[in-house]
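A.B. asks: need a structure here:
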Amino acid sequence: MPFSKPGVVIDLGSYCCKAGFACDNHPVSIFRTVVGRPKNRVGFYGKVPYDVFIGDEAESHDDYELYSPVVHGKIVHWENMERVWHHVFYKELKVAPEERAVILASASKTSIEDKIKCCEIFFETLNAPALSVQALGVLALYGSGFTTGISVDLGYDSTDIDPVYEGGLLRYAHMDTNFSGRDFSEHLTNKLESKGFDLGPAPYKVIQDIKQQAMFLTPCSEMEYNQVFNQVKYVLPDGKEIDISEEAHCTPEILFSPKELVGVDTNILPLHEAVITAARKCDSELHTELLGGVVISGGLSSIPGLSQRLVNEIEGYFNKAANVVDSPESYCVAWLGAAIFAGMSDVKKVWVLKKQFEEYGERIVRNKFL
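C.D. replies: Predicted coordinates for the structure are as follows:
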């Protein structure tokens, strides 16, 4: 890396921000991507002093409204975004931004205009010496040891499928299933509450626990859960034990059979069909290479049976071997890929230096990141 100190790596997700240094193999800090502002002072911003909190600290204040600066992978509020980046440097990593080059992991659909705006903030406000904005899909593959393959990011508010060839994102082949981790949680919550189950004062914690402990996918859609698996029990916060066998099977199955479980009018695209369509958008000569590195990441990727089910569905369509790669730390595989990317020998080509931005403006950003 062409800088004297290890660069800062930031993976800015819609739900969590992961930050650390390019010399490490794990993020130093992971916190909620939210900004908290007092509810009772709306309309008085700039007139009355008030405290702004970031991440977990913002969630701890009941009298604060939480705002997400990133929605569906797109930055929707730049002032809040700037506060989050400032928080990363001064509170989480405790380093001066003017001393560190930054590699920023962004959604594959990030526009060039948004990348230019990122440069403006990092160079003109934070005074960083250099910035590189790279696609999450490419970085997820790097984090799993591939430069060619298909990234399947099962994120908080979007599921993005991106083919990558020799480190280059094939943007024209991008696919979205219209079903995310948040949709998953909402569907599970509605199913349990419709049965009269009391999820307690913090239902989202119960749902998160159930997602981590009880979910599973069968090898193929034809298999009935009661023919293959034992009954699944769960103990609610009030001590009541409930049967969640149906939810443990059917909720993850929405990923592959949405029309059967949600309704024929749903706009949810089956996960395997989205991956297959993304591959088919690419040249047929690339299919073997692309299917040799299907990397799944994000919160839902930890569901037992997901990788094998995806293998079966893909191989059944293409009649080719598919290699679906998951990781016990799939939540930070893109961050790890960014750290690896920052240390590559030819990485200097994809950094925009502050001096270059001052001299050439947005032209240099378009040349490097378009």
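A.B. asks: C-alpha from now on. contacts and neighbour counts both.
C.D. replies: OK.
A.B. asks: chain center to whatever helix or strand N367 lives in: distance?
C.D. replies: Assessed by DSSP states H and E, N367 sits inside helix 362-369. Centroid separation between helix 362-369 and its chain, computed with CA atoms, centre = their mean, to the nearest Å, is 25 Å.
A.B. asks: ok, now which ones touch the residue most central in space within the chain?
C.D. replies: The centroid of the chain falls nearest to G155 when counting by CA atoms, centre = their mean (4.2 Å). Contacts for G155 (CA atoms under 8 Å, 6 or more residues apart in numbering) come out as 180-181, 297-300.
A.B. asks: mind checking the SS state of the residue located most distally from the centre of the chain?
C.D. replies: Relative to the C-alpha centroid of the chain, counting by CA atoms, centre = their mean, K47 is the outermost residue, at 36.5 Å. Assigned with DSSP: H, G, I helix; E, B strand; the rest coil, K47 falls in the coil class.
A.B. asks: helices of the stretch 151-300 of the chain, start to end?
C.D. replies: For the stretch 151-300 of the chain, the helices defined by DSSP state H, counting those that start in this stretch occupy 181-194, 203-213, 225-228, 245-253, 258-261, 271-280, 287-291.
A.B. asks: the residue farthest from the centre of the chain and R41: what is the separation?
C.D. replies: 10 Å (CA to CA, to the nearest Å).
A.B. asks: to compare with the earlier structure, here is another sequence to fold:
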Amino acid sequence: MSFEKPAVVIDNGSFNIKAGFACDNHPVSMFRTLVGRPNNLKGGYGREYYDVYIGDEAAAKVMDLEVNHPVVRGNIEHWDNMERIWHNLFYRELKVAPEDRAVILACGATSTMEEKIKCCEVFFETLNCPALCIQPQPVLSMYGTGTTTGICVDIGYDTTDIVPIFEGGMVKYAHVQTGIAGSQVSKYLKKSLGQRDLLEIHLSFEDIEDIKKQYLYATPNSAMSIHKKIYKLPSGEEIDVSNEAFMAAELIFQPDLLDDNGKKRISLQDAVVTAASKCDEELRLELYNAIVSCGGMSTVPGINGRLQMEIQNKIKKSVTILTSSEPYAVAWLGGATFAGLSDAKKLWIQKKQFEDYGEKIVKNKFM
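C.D. replies: I've put the predicted structure just below:
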């Protein structure tokens, strides 16, 4: 299906939303998937005028706002706020009218049919988009690295999804979640620093995220190899985060180190091997030759080399980890690639088709 203007590609992340045009090789806009309202309203919305803050604006005023995360564990749970984010995305970030643009929407690996139907309702009935295509983030991540068969290892903010992909389709029964992702790492950092009484010097949520983004690293093996890491606060005060920088990434490979009230966790390498073992034996070699590492936590230095080593030690065979210079945007890049494929035209829904057939065509196209 061809369009007069480049399609808009949107990747709804739990932490960040990425958006841009299919003709580009990088998202135009990326901001926090966050909506904030003044906390002095105490839920009394609609009785008086108030400002709504979206994305990074909400994050900057988080102490004065009642904040909401519309996307939780990859699924949209707060639709009014998600609509606000999409509206803001078109008119303020991309500066285009939604009625002029077809949209490719990346949904979570566990997105339900009800969620996809609701997305169609919003984009066709509220935003008046002419056409919509909804594809799972793991599938688009494979397209983003130039392949259609492999294992997507998406280490996100509040979920880590391991999904085998065969010829552009998810092998749903082999989907595995580890139970440990970026949010659990952040909680560990906050707890560890708190035990050292460092939270008394006013470490904010943004400080914790900054430490996670800049200082974490994974070693080639589980041997202790702590490097000196000093974090400088905006106030100028310095704190030693060397132990936390080492241990935080190690939790992904040794989740038993995380004291979390007995919650079931699985190591990243075990999750990959388990997902592959659920697939047909003759397919596994091809899957192991294209393990796609993506998501915000996959940017941690050394994490891909460590994952490769751990998997190879378990299966006694060589594996290939496919990486990107922008792993946080791989699903978006895949959406931009997918938009230009001639074979993808049969997966689009046009506004008129949705008006005529409703839920039936959504189930037919996006099952």
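A.B. asks: follow-up on the earlier one: turn the contacts of G155 of structure 1 into CSV, including distance to S151 of structure 1 and neighbour count.
C.D. replies: Listed next are the contacts of G155 of structure 1 as CSV, based on distance: CA to CA, whole Å; neighbours: other CA atoms under 10 Å:
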residue, distance to S151 of structure 1, neighbour count
S180, 15, 24
G181, 16, 20
S297, 8, 27
G298, 11, 23
G299, 14, 20
L300, 14, 25
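A.B. asks: which bit of structure 2 covers the helix holding N367 of structure 1?
C.D. replies: Matched against structure 2 by TM-score structural alignment, helix 362-369 of structure 1 falls on residues 359-366.
A.B. asks: mean shift between that stretch and structure 1?
C.D. replies: Its matched residues in structure 1 lie on average 0.5 Å from stretch 359-366 of structure 2 after superposition (mean CA distance after the TM-score superposition for structure 1).
A.B. asks: ditto for stretch 245-253 of structure 2
C.D. replies: Compared with structure 1 after fitting, stretch 245-253 of structure 2 has a mean deviation of 1.2 Å; criterion: mean CA distance after the TM-score superposition for structure 1.
A.B. asks: what residues in structure 1 pair up with that stretch?
C.D. replies: Under TM-score structural alignment, stretch 245-253 of structure 2 corresponds to residues 248-256 of structure 1.
A.B. asks: quick one: distance of the matching stretch to the chain centre.
C.D. replies: Its chain's C-alpha centre and that of stretch 248-256 of structure 1 lie 20 Å apart, by CA atoms, centre = their mean.
A.B. asks: next, the buried residues of it.
C.D. replies: Buried residues in stretch 248-256 of structure 1, defined by neighbour count with 16 or more other CA atoms under 10 Å: 248-256.
A.B. asks: now do stretch 277-291 of structure 1
C.D. replies: For stretch 277-291 of structure 1, the buried set under the neighbour-count rule, 16+ other CA under 10 Å, comprises 278-279, 282, 287, 289-291.
A.B. asks: I'd like those as CSV, with distance to V325 of structure 1 appended.
C.D. replies: Formatted as CSV, the buried residues of stretch 277-291 of structure 1 follow (distance: CA to CA, whole Å):
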residue, distance to V325 of structure 1
A278, 17
A279, 16
C282, 20
H287, 16
E289, 14
L290, 12
L291, 10
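A.B. asks: one step back: mind checking how far the residue farthest from the centre of structure 1 is from A135 of structure 1?
C.D. replies: Counting by CA to CA - K47 of structure 1 and A135 of structure 1 are separated by 39 Å.
A.B. asks: same check, this time on L261 of structure 1
C.D. replies: Counting by CA to CA, the gap from L261 of structure 1 to A135 of structure 1 is 33 Å.
A.B. asks: show me what D265 of structure 1 aligns to in structure 2.
C.D. replies: By TM-score structural alignment, D265 of structure 1 lines up with G262 in structure 2.
A.B. asks: now what about stretch 351-363 of structure 1, what contacts it?
C.D. replies: By CA under 8 Å, 6+ apart, the list of residues contacting stretch 351-363 of structure 1 reads 116, 119, 123, 127-132, 364-365, 368.
A.B. asks: now with 10 Å?
C.D. replies: Applying CA atoms under 10 Å, 6 or more residues apart in numbering, the contact partners of stretch 351-363 of structure 1 are 2, 101-103, 112-113, 115-117, 119-120, 122-124, 127-134, 342, 364-365, 367-369.
A.B. asks: list the buried ones in that stretch?
C.D. replies: For stretch 351-363 of structure 1, by 16+ other CA under 10 Å, it's 351-354, 357, 362.
A.B. asks: can you check stretch 45-53 of structure 2 too?
C.D. replies: Here stretch 45-53 of structure 2 shows Y53 as buried, counting by 16+ other CA under 10 Å.
A.B. asks: whereabouts in structure 1 does it align?
C.D. replies: With TM-score structural alignment applied, stretch 45-53 of structure 2 matches the range 45-53 in structure 1.
A.B. asks: tell me the contacts of the alignment partner in structure 1 of S293 of structure 2?
C.D. replies: With TM-score structural alignment as the criterion, the equivalent of S293 of structure 2 in structure 1 is I296. Contacts for I296 of structure 1 were tallied using CA under 10 Å, 6+ apart; they are 137, 140-141, 144, 150-154, 161, 302, 306-307, 310, 324-327, 330-331, 333.
A.B. asks: if we use 8 Å, what do you get?
C.D. replies: Contacts of I296 of structure 1 (CA under 8 Å, 6+ apart): 151-154, 307, 324-326, 330.
A.B. asks: rewinding a little: let's have the helices of the stretch 151-300 of structure 1 in a markdown table, adding distance to L12 of structure 1.
C.D. replies: Converted to a markdown table, these look like this (distance: least, CA to CA, whole Å):
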| stretch | distance to L12 of structure 1 |
| --- | --- |
| helix 181-194 | 16 |
| helix 203-213 | 21 |
| helix 225-228 | 37 |
| helix 245-253 | 26 |
| helix 258-261 | 29 |
| helix 271-280 | 24 |
| helix 287-291 | 26 |
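A.B. asks: out of these, flag the one nearest Y15 of structure 1.
C.D. replies: Closest to Y15 of structure 1 of the helices of the stretch 151-300 of structure 1 is helix 181-194 (CA to CA; 9.6 Å).
A.B. asks: how many residues are close by P301 of structure 2?
C.D. replies: Residues near P301 of structure 2, counting by other CA atoms under 10 Å, number 16.
A.B. asks: closest to E79 of structure 1 out of the buried residues of stretch 248-256 of structure 1?
C.D. replies: Comparing the buried residues of stretch 248-256 of structure 1 against E79 of structure 1 with CA to CA places L255 closest, at 35.2 Å.
A.B. asks: thought that closest one was touching L271?
C.D. replies: Yes - if you go by CA atoms under 8 Å, L255 of structure 1 and L271 touch, sitting 5.6 Å apart.
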